[in-house]
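>>> Provided below are the primary sequence and the corresponding predicted coordinates.
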Amino acid sequence: MLNFFSKNKAVTIQATAFIYEFCRKSKRDSAYKRKYRNIANKLAAFESDRGISILSNSFNSELAEDFICFLQNQNLKHNTIRQLYDGVAYMFRLMGKRGYAVNFSFEEINIDKEESTQVYLMLPELHRLYSLNIRDKNVAKIRDLFLIGCFTGLRFSDYSRIDTANFDGKIIKIKTKKTGVIVQIPANSYVRDIMARYNGNIEYRNSLYNFNCRIKTLCRRAGINDKILVEYTRGHKAVRESKRKYELVGSHVARRSFATNAYLAGIPAARIMLLTGHQSEQSFFKYIRIQKAENAKTLADHPFFK
């Protein structure tokens, strides 16, 4: 039996055993626990490949760099490696808080986030998606939920559980699941029409994976197929490839679309932040995805450029 809450700084613990035990005891949702089990699996594969056993105090800066190299050799994307390493680092910090001996030199290793190609859906694209004739009711529900996200700025965890209890006339009031912040958002005619169609109950109970697969197909059907140049690092190589816009659409594009369209409509950032629940402009502006060509066209008529 693991001494999971040890307070003796001289005591060490096998790292993957700690992470698996942490997941077993965690009260968080299954997605959270699955994330850390995956991290433990990657660390176990690294141990097996190198023929070592990693203890709480043996994961130093040198071993951290070797672990990153191991992940690169698996041909993973840069940001995936960053997420995995950040998760490992969090677990070792937690071991320290639990009283185990930890070599904190791994803190010297930091992986910067690589800017990724992210898209948003413009209002005409959202209208085309809304106008699609969809026979399958379950697929239509996915489209309609996604549109609610696009017109409210809610995260998937919130717009997938919205119902009449969240409405006060034309205002949506909901406590966000991720941050616990209460937001109040005006419901436009699209949102009100969709909710009326389902008698106020449009809760989604299937998997997020299924949702993302379906929404890509629906966006393709709606003709959301502009070519997008995607650049990223995979393994040790820089990759450049052309993708269709619908291939880059997932559940979180809804929130990004809302923030960008509201900003382009001239709503002040501070007011949009009250709707989205963002606490800082720095985090908010990460959601604003104005294409350079679109930006140049908009500014062409600005007095400064005349």
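Yep, it's here.
>>> going forward, measure contacts between C-alpha atoms and count neighbours the same way
Will do.
>>> distance check, the closest residue to residue 43 other than its chain neighbours against residue 260.
Spatial nearest neighbour of residue 43, excluding adjacent residues (Cα to Cα, 6 or more residues apart in numbering): residue 16 at 6.9 Å. Distance from residue 16 to residue 260, counting by Cα to Cα, to the nearest Å: 41 Å.
>>> dropping in the other structure now:
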Amino acid sequence: MKRTFKVLFFVRKPKNYSDGTVPIYLRLTVDGERVEWHTQRECDPERWNAQAGRMIGTKQDAKSVNAWLEQLHVQVFDTQRHLAHMGKEPTALAIRNKIQGKGDEKVHTLIEVFEYHNEQFAQLVGKDFAPGTLKKFKTALAALQNFITWKFSVRDVAITQVNHQFITDYEFYLKSIHGVQHNTAMGMIKKLKKIIRQCVANDWLAKDPFLSYKIKTRETHRAFLLEKDLELLANKHFPTDRLNLVKDLFLFSCFTGLSYSDVAELSSTDIAIGIDREMWIHTRRTKTDTNSRIPLLPTALSIIEKYKDHPKVQAEGRLFPCISNQRMNSYLKEISDCLGLQKELTFHCARHTFATTVTLTNGVPIETVSKMLGHRSLRTTQQYAKILDVKVSNDMQVLKDRFAIKAGTKSAI
């Protein structure tokens, strides 16, 4: 059945009006049935374009009001489609009631749903998720709240207002106003996508707005140390105990591939005899909660031996006397300057060094490296795997030698 459907925005002057702003109303007409409601916005009648149904001007107040009206316009049509999808009659009254939260069905709002997700997520930290992941969701929620306030001058919006335009505007805000890099912005949008998918699964949204939006991350150049850098660092003795401790913990990660949080949690019970009768680390990764089995190389073993009698190690039952990750990275910058390294050192750089310089460059298969790193997917390991020129040279030398042998055989014939 074909329906007549019309949306009109207009201003209404109260009785005895003299000057000042007046309320903006939305009039919805479906098959002759007409309903009106206040949009919660006001405008000076002199700045209202009745034909366009929008506020005149390019100032921020006009942009904010017009953006809000545009979202309401989209919300009306999204609500109409949602009601039809749910098998309900999309009358003018039903659409207005759903938008305003009247009747049996509750109108779910984006920030409300996001906050509920984070509350549930927090209860699973330490069981299914790491604290760092919750922190990222909280950061994404704060950015989303700021965006909504910036764009619509309100704290929250109905989830039916989230469409392709909303997402692209959010991406623009994150990069231009919030000032984050492309991959960071994509990470925040991924978290919004998770919330929206839950809304679609609960039939709160008739259509997934992410169907026409692709999240694309850019390849990053991850810093890692070359073999000569490792030797330079290992042979360097610093005048302060704090820098020598940071150096040792960083080197330990370079030769085990463990992250800062994993190193900080290590205890003597995590060291066991492996299948080869040598010493191994048997632990579970803090971030992914996956098993990680790592044979201890001589450098890593010597660092463990160095700190076994440290008072803090004895008192806390840890393998090392760790400091905070923030201080660790601050001291690593100091170490980098002392060594004259032309790269920014962070503790995570050690994990890349293990994957690249220590293992893959020395012929360890990527599947083995992935298992030691505790990755769930080989694709994750491939992001760490930078094939160095020296490995390319060595591999090609084998090929050159084969061609040389063939050429010599032909000459002899």
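Structure's in. What do you need? Given the structure is predicted, the values throughout are model-derived calculations rather than measurements.
>>> the residue nearest to residue 43 of structure 1 reaches residue 42, doesn't it?
No: with contacts counted by Cα atoms under 8 Å, residue 16 of structure 1 stays clear of residue 42, the gap being 9.4 Å.
>>> so these two - more neighbours on which side?
residue 16 (24 against 19; other Cα atoms under 10 Å).
>>> now do the SS call for that one.
helix (DSSP: H, G, I helix; E, B strand; the rest coil).
>>> mind listing the helices for structure 1?
Applying DSSP state H to structure 1 gives helices spanning 15-25, 30-50, 61-73, 78-97, 123-130, 137-152, 156-159, 189-197, 208-221, 253-264, 269-276, 281-285, 292-299.
>>> counterpart of residue 152 of structure 1 over in structure 2?
Alignment note (TM-score structural alignment): residue 152 of structure 1 maps to residue 256 of structure 2.
>>> over to residue 194 of structure 1?
In structure 2, the residue paired with residue 194 of structure 1 according to TM-score structural alignment is residue 303.
>>> contacts only, for its match.
248, 252 (Cα atoms under 8 Å, 6 or more residues apart in numbering).
>>> from residue 342 of structure 2, how far out is it?
26 Å.
>>> about what we covered before: which residues does the residue nearest to residue 43 of structure 1 contact?
When contacts are counted by Cα under 8 Å, 6+ apart, residue 16 of structure 1 touches 40-41, 43-44, 54.
>>> just the buried ones from those residues?
Buried subset of the contacts of residue 16 of structure 1 (neighbour count, 16 or more other Cα atoms under 10 Å): 40, 43-44, 54.
>>> quote the end-to-end distance of stretch 189-209 of structure 1.
With Cα to Cα as the measure, stretch 189-209 of structure 1 spans 28 Å from end to end.
>>> quick check: buried residues in it?
191-192, 194-195, 200, 202-204.
>>> try stretch 69-78 of structure 1
70-72, 76-78.
>>> which single one of those is nearest to residue 114 of structure 1?
residue 78 (6.9 Å; Cα to Cα).
>>> can you count the residues close to the closest residue to the closest one other than its chain neighbours?
Counting by Cα to Cα, 6+ apart, residue 78 of structure 1 lies nearest to residue 233, which is 5.4 Å off, once chain neighbours are set aside. The number of residues packed around residue 233 of structure 1, counting by other Cα under 10 Å, is 17.
>>> ok, longest strand in structure 2?
Identified as the longest strand of structure 2 according to DSSP state E is strand 33-43.
>>> what's that strand aligned against in structure 1?
By TM-score structural alignment, strand 33-43 of structure 2 lines up with nothing in structure 1.
>>> how about the contacts made by the aligned residue in structure 2 for residue 82 of structure 1?
Superposed on structure 2 with TM-score structural alignment, residue 82 of structure 1 falls opposite residue 186. Taking Cα under 8 Å, 6+ apart, we find residue 186 of structure 2 in contact with 171, 215-217.
>>> list the ones among those that structure 1 also has?
Retained contacts for those in structure 1, judged by both residues aligned by TM-score structural alignment, their matches' Cα atoms under 8 Å, are 215-217.
>>> for residue 342 of structure 2, see how far away residue 280 of structure 2 is.
The gap separating residue 280 of structure 2 from residue 342 of structure 2 is 33 Å, by Cα to Cα.
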